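K.L.:
Have a look at this prediction, sequence included:
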Amino acid sequence: MHSQNSTTGTTGATATTDPAPLPVARRAADVPAVFAARFNTGQPRAVAEMYEPEAVFVSPDGTVADSPEAIARANADFLALGLPITVRPRHVHVAGDTALLVVDWEIAGTASDGRPTHLTGTATDVARRGSDGTWRYVIDRPAG
């Protein structure tokens, strides 16, 4: 896939660049950092690829998103802030192809609408290793 760069400064000429490949989680312990790297791109697709198709996302208010479209909408509110997320894993417990992750996270700064923003939480997540060897969320609960 190529994107066009229209800021070349010449008439009619454009350069193409390939986007950098997005990281993938090859170990359960990699899931939080890979999620943060993908989230910090601001690309909804990059975040969506962190979830299995049948995954669920439990919003801080307890609402359960149980489809890829609903999970994308749930993450859209966080992405719309235009701020990076930082993560600090507390625990990663692995049993075969399933892992329980307890992760402290923070989103802080001036949001895209100009509001000072400071969100923190401790997520309790379940991830699973797929047949391709990549770990993805099965259950994502940012509010623990």
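P.N.:
Arrived safely, thanks for sending. Residues are numbered from 1 along each chain as shown.
K.L.:
From here on, just use CA atoms for contacts and neighbour counts.
P.N.:
OK.
K.L.:
Spit out the contact partners of Ala65.
P.N.:
For Ala65, the contact set (Cα atoms under 8 Å, 6 or more residues apart in numbering) comprises Val56, Phe57, Val58, Ser59, Ile71, Ala74.
K.L.:
please redo it, this time with the cut-off set to 7 Å
P.N.:
By Cα atoms under 7 Å, 6 or more residues apart in numbering, Ala65 lies in contact with Val56, Phe57, Val58, Ile71.
K.L.:
next, the one to line up against it:
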Amino acid sequence: MKKDEEKLNRRVNMQNHELEQVIKNADRAINNEDFDHLMEFYSEDATLVVKPGTVAKGKEQIRRAFIAIAEYFNHSLIVNQEKMAIIETGDTALVVAQAQLIANQKDDSEFSMERTATYVFKKDSTGTWRCIIDNSYGAEIIKN
């Protein structure tokens, strides 16, 4: 019973899950505006919440959305995921992350925001995790 409890605690803590590095690599691609590389993290039919009420579907729309976001922030957006909780079942995982967004070259003012983001990942046929839902707004999407 003790081993089962330890195993459960490791799963609940979700430390050092491979998705942590996947997400850090995706953040690096966003920060470097390497949108070709960034698209490797998404499934073909992925959905990105651009802002509450607006989504981009599929890699081409998502790529265009990231280009527009970079332009909106005058190419100064830095994204970093602080803490993460990862809940996995089979080939699907829910990630809840403390996301920090900073932009110091925005036209109207400096921008900094912390969000509790939610992401859904699915392993593809090669065993590679792909983001299928990217919602950096988390539960904020249901608020008016």
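P.N.:
That came through fine. The model shown is predicted, which means the values in this text are computed figures rather than measured ones.
K.L.:
Assuming the best superposition, what's their TM-score?
P.N.:
TM-score of the superposed chains, computed with TM-score structural alignment, normalised by the length of structure 1, equals 0.71; 119 aligned residues with a Cα RMSD of 2.1 Å.
K.L.:
hang on, the earlier thing: which one of the contacts of Ala65 of structure 1 sits in the busiest neighbourhood?
P.N.:
If you count neighbours using other Cα atoms under 10 Å, the busiest of these is Phe57, which has 25 neighbours.
K.L.:
That residue -> structure 2?
P.N.:
Residue pairing (TM-score structural alignment): Phe57 of structure 1 is matched to Leu48 of structure 2.
K.L.:
coming back round to it: which members of the contacts of Ala65 of structure 1 are the farthest-apart pair?
P.N.:
In those, the most distant members under the criterion Cα to Cα are Val58 and Ile71, with 8.9 Å between them.
K.L.:
neighbours around Cys131 of structure 2, how many?
P.N.:
Cys131 of structure 2 is flanked by 28 other residues according to other Cα under 10 Å.
K.L.:
So what does it match up with in structure 1?
P.N.:
In structure 1, the residue equivalent to Cys131 of structure 2 is Tyr137, according to TM-score structural alignment.
K.L.:
Test my guess that that match contacts Glu49.
P.N.:
No. With contact defined as Cα atoms under 7 Å, Tyr137 of structure 1 does not reach Glu49; the gap is 9.3 Å.
K.L.:
what's the spacing between Ile30 of structure 2 and Lys7 of structure 2?
P.N.:
Separation of Ile30 of structure 2 from Lys7 of structure 2 (Cα to Cα, to the nearest Å): 34 Å.
K.L.:
And the two? Which one has more around it.
P.N.:
Higher neighbour count among Ile30 of structure 2 and Lys7: Ile30, with 21 against 11, using other Cα under 10 Å.
K.L.:
did I read that right, the more buried one in a helix?
P.N.:
Yes. For Ile30 of structure 2, which was evaluated using DSSP: H, G, I helix; E, B strand; the rest coil, the result is membership in a helix.
K.L.:
What residue in structure 1 is paired with it?
P.N.:
Counting by TM-score structural alignment, which is the criterion used here, Ile30 of structure 2 corresponds to Phe39 in structure 1.
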